[in-house]
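A.B. asks: Sharing a sequence plus its predicted fold:
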Amino acid sequence: MIVQRRAVPAVLAAAALLLTAGCSSDDGGPAGADASASPSRTAPGSSAPPRQAGEETPPAKGSVTVVRTVAEGLESPWGLAPLPGGGLLVSSRDEGTIVRVDEKTGRKTELGEVPGVAAEGEGGLLGIALSPDFASDHMVYAYFTSAGDNRVVRMLYDAGKPAGEQLGAPDTVFRGIPKGFIHNGGRIAFGPDGMLYVGTGESGETGLSQDRDSTGGKILRLTPEGEPAPGNPFSGSPVYSYGHRNVQGLAWDTKQRLFASEFGQDTWDELNAIKPGGNYGWPEAEGKSDDSGFRNPVDQWSTAEASPSGIAYAEGSVWMAGLRGKRLWRIPLNGTAASAEPQAFLEGEYGRLRTVVPAGGDRLWLVTSNTDGRGAPEDGDDRILELRVK
């Protein structure tokens, strides 16, 4: 049953981990497991999809240059939201705080702690996004795990207050998303249509993904107030697409087409082109399927090569951050199909990669994730990097 609540007009105001043999964590394998022999990236007998006519395609080969380290010493960073006037807001999964990073100096200022965050396993304070009307309403949206569910809240950001007191009381926009020790989803983003898109996980209960009355294992599309958005594929429902395992990446191309990354279990991680009402197969299908009732991914990777979290679109390609894979993937596109073989960059150089966000033009912000309990932190972890890509 879907549970939601219209937000009150804004005022200034452990689950046990049950894993069957072979069930993976957000790393594409049990916590602490090492990558062993893994299947090749492309399924036997498969080939790249044909190019779509009328699309300008990026070069088959691209490049990544690390321009600089923007900031160091971040604790379990998860979401990142660039401010329109400069500065980067970063959420800490385990600390439950949001900090502002000066992208020129790296200086960090804590805005405050989000009350009600229950950080455990893969849950905690996850994705953040700015209101489409941020210039006038100064609202920051956040997805977090509470004691009983995953939810989306919004908070007033008042930069004029002292550090640590700049976040207003959270106003719950949407509640009742299933929570678990694993598979909490967590990415949120406002689309080109001004609606709020929410990537959720099935919390380890695989049956939720195919249940359209559940918000687990879905991409949700909401109004900024938390109602099912007009034009959703299922009348009166917030569900936009279903059959997902654990969605942690959302991005749009220049033609307003939505893409999403998804964690596989043992075999295939996915990059999907999202269609309203589309069924992406989990748990009946993992990766590409011969079942015409399921939508196949744009491409797929072994879980040891990817375990993808955030994605961003820039220079004609989707850029996908890998946690267990410890690399940044470039997927050049022609429409909603891959136009060439994906390329891997930064393999093993910065450890686990969590979030990637457009920084304008050919630049990206990239956030590492080595202090989340599954990485091997080095001096300076975790970091925000500025990249130049093509």
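C.D. replies: Yes, it's here. Residues are numbered from 1 along each chain as shown.
A.B. asks: use CA for all of it now, contacts and neighbours both
C.D. replies: Will do.
A.B. asks: which residues are contacting stretch 100-112?
C.D. replies: 70-72, 86-90, 97-99, 157, 159, 163-167 (CA atoms under 8 Å, 6 or more residues apart in numbering).
A.B. asks: want to compare, so here's the second one:
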Amino acid sequence: MSAALAVTALLLTAGCSSDGGGSPGNGASTSSGGSGTSTGSAPSRQATAQTPPAKGTVKVLRTVTEGLKSPWGLAPLPDGSLLVSSRDDGTITRITEATGKKTELGTVSGVSAAGEGGLLGIALSPDYASDHMIYAYFTTASDNRIARMLYDPKKPAGEQLGAPDTVFRGIPKGFIHNGGRIAFGPDGMLYAGTGESGQRGLAQDKKSLGGKILRLTPDGDPAPGNPFPDSPVYTYGHRNVQGLAWDPEQRLFASEFGQDTWDELNAIKPGDDYGWPNAEGKGDDPKYHNPITQWHTDDASPSGIAYAEGSIWMAGLKGRRLWRIPLDGVTTSAAPQAFLTGEYGRLRTVVSAGGDKLWLMTSNTDGRGTPKPGDDRILEIQVS
């Protein structure tokens, strides 16, 4: 059976930009056409950012911790420590920021890890200070879903995570293309990037939850003001969304894996069609919303993104580099710039650490060309 699954995965993902799960490829939406964070909570509204310089810098300040196993989601706590989800183990671990000490909170029950599925994105409740709830996007035996769990640090290690309370279910699952990034936006709503699970037609089906960006209330209902009546669908025509981030003007950006030609960074406009599977990368069909920039799949395979210092910062899996995309509104103000190319392997998640600092997490120990066992880590970096 394992051999059969492996063959099936290879057939499905041939030529596909790699997510870095247990198989080649974690698609992303592709788009073509024409209209014009990060994990955890989005930044509050600020004054309009000035256009950043064409060239930036990255300085690695330190390794916060290492020896992580299949890390995927990353969420900073108010006290500065970090929560990390393990895709394959289904656990959430707290990292003490100052020392790198790891404390396992517990295991999320119901997680069924296979291929690119498992325990994926995590985010803190917008009311975390009072409710201590952690949200998680994960794969089960039947679907992908979002649940919330109480975190009680007063309990013994391993027992600090409450039972999952499912707030949203029914997102298509597959061996590939499960999406998985969740984040609360500046509006207090929960956004989720989904994949088309290898069934390309789902991306254009507005009644399907696959190949979409969803917008929900914290209780999992379709958010008020969504573009389609009584629907959680915010945008469609995506292949596999794994990066969400907002700029100070509350504009949403999303990263997507291409199939074999173009990976994308998109500016998100409610109700728009981002093209997949009819278009990949920039095109001239006005039905589809063009990406603001694109990369060959060997250079990116983008997962998490974050906003800092006037730019979107994008973690590349197959590309094994961190991309800086300087912004002028919802367009690029200069060519994207690559950093850390090949230095730390595959990069999965990037999250704001405040000001000009970011948390950057690698993704090497999940079957995609591991440099050495147990080397997955979180870095603190300073950017400009």
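C.D. replies: Ah, there it is. The shown structure was predicted, so the numbers you read here are calculated from the model rather than taken from an experiment.
A.B. asks: Quick check: TM-score for this pair?
C.D. replies: The pair, once superposed, lands on a TM-score of 0.90 when counted by TM-score structural alignment, normalised by the length of structure 2; 359 aligned residues with a CA RMSD of 1.9 Å.
A.B. asks: Quick one, which of the contacts of stretch 100-112 of structure 1 are buried?
C.D. replies: 70-72, 87-90, 97-99, 157, 166-167 (16 or more other CA atoms under 10 Å).
A.B. asks: okay, those residues in JSON lines with secondary structure and distance to Leu387 of structure 1 next?
C.D. replies: Formatted as JSON lines, these follow (DSSP: H, G, I helix; E, B strand; the rest coil; distance: CA to CA, whole Å):
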{"residue": "Val70", "secondary structure": "strand", "distance to Leu387 of structure 1": "10"}
{"residue": "Ala71", "secondary structure": "strand", "distance to Leu387 of structure 1": "13"}
{"residue": "Glu72", "secondary structure": "coil", "distance to Leu387 of structure 1": "15"}
{"residue": "Gly87", "secondary structure": "coil", "distance to Leu387 of structure 1": "16"}
{"residue": "Leu88", "secondary structure": "strand", "distance to Leu387 of structure 1": "15"}
{"residue": "Leu89", "secondary structure": "strand", "distance to Leu387 of structure 1": "18"}
{"residue": "Val90", "secondary structure": "strand", "distance to Leu387 of structure 1": "17"}
{"residue": "Thr97", "secondary structure": "strand", "distance to Leu387 of structure 1": "25"}
{"residue": "Ile98", "secondary structure": "strand", "distance to Leu387 of structure 1": "23"}
{"residue": "Val99", "secondary structure": "strand", "distance to Leu387 of structure 1": "21"}
{"residue": "Tyr157", "secondary structure": "strand", "distance to Leu387 of structure 1": "28"}
{"residue": "Gln166", "secondary structure": "coil", "distance to Leu387 of structure 1": "30"}
{"residue": "Leu167", "secondary structure": "strand", "distance to Leu387 of structure 1": "30"}
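A.B. asks: Quick one: map Leu244 of structure 2 onto structure 1.
C.D. replies: Taking TM-score structural alignment, the alignment pairs Leu244 of structure 2 with Leu250 from structure 1.
A.B. asks: wait, I meant Cys16 of structure 2
C.D. replies: Match for Cys16 of structure 2 (TM-score structural alignment): Ser24.
A.B. asks: mind listing what that match touches?
C.D. replies: Contacts of Ser24 of structure 1 by CA under 8 Å, 6+ apart are Pro30, Ala31, Gly264, Gln265, Asp266.
A.B. asks: which of these tops the neighbour count?
C.D. replies: Gly264 (32 neighbours; other CA atoms under 10 Å).
A.B. asks: for Gly264 of structure 1, what are its contacts?
C.D. replies: Counted by CA under 8 Å, 6+ apart, Gly264 of structure 1 has contacts Ser24, Gly28, Arg245, Asn246, Glu270, Glu286, Gly287, Thr303, Ser307.
A.B. asks: Structure 2: which residue goes with the fifth one?
C.D. replies: Taking TM-score structural alignment as the criterion, the aligned counterpart of Glu270 of structure 1 in structure 2 is Glu264.
A.B. asks: in a strand, that's where its match is, yeah?
C.D. replies: Yes: counting by DSSP: H, G, I helix; E, B strand; the rest coil, Glu264 of structure 2 falls inside a strand.
A.B. asks: so what's it closest to, chain neighbours aside?
C.D. replies: Gln294 (4.5 Å; CA to CA, 6 or more residues apart in numbering).
A.B. asks: what's the longest helix in structure 2?
C.D. replies: Ordering each helix of structure 2 by length in residues (DSSP state H) puts helix 2-13 first.
A.B. asks: show me the contacts for the closest residue to Val330 of structure 2 other than its chain neighbours.
C.D. replies: Leaving aside its chain neighbours, Val330 of structure 2 sits nearest to Ala267 (6.0 Å; criterion: CA to CA, 6+ apart). Contacts here follow CA under 8 Å, 6+ apart; on that basis Ala267 of structure 2 touches Gly36, Arg251, Leu252, Phe253, Ala254, Pro291, Ile292, Val330.
A.B. asks: make it 7 Å
C.D. replies: Leu252, Phe253, Ala254, Pro291, Ile292, Val330 (CA atoms under 7 Å, 6 or more residues apart in numbering).
A.B. asks: so of those residues, which ones are in strands?
C.D. replies: Mapping the contacts of Ala267 of structure 2 onto strands (DSSP state E) picks out Leu252, Phe253, Ala254.
A.B. asks: Which of the residues you listed ranks first by neighbour count?
C.D. replies: Top of these by neighbour count (other CA under 10 Å): Ala254, with 30 neighbours.
A.B. asks: how about that one, what's its match in structure 1?
C.D. replies: So, by TM-score structural alignment, Ala254 of structure 2 is matched to Ala260.
A.B. asks: Is its match in contact with Asn246, as I believe?
C.D. replies: No: counting by CA atoms under 7 Å, Ala260 of structure 1 sits too far from Asn246 to count as a contact (10.1 Å).
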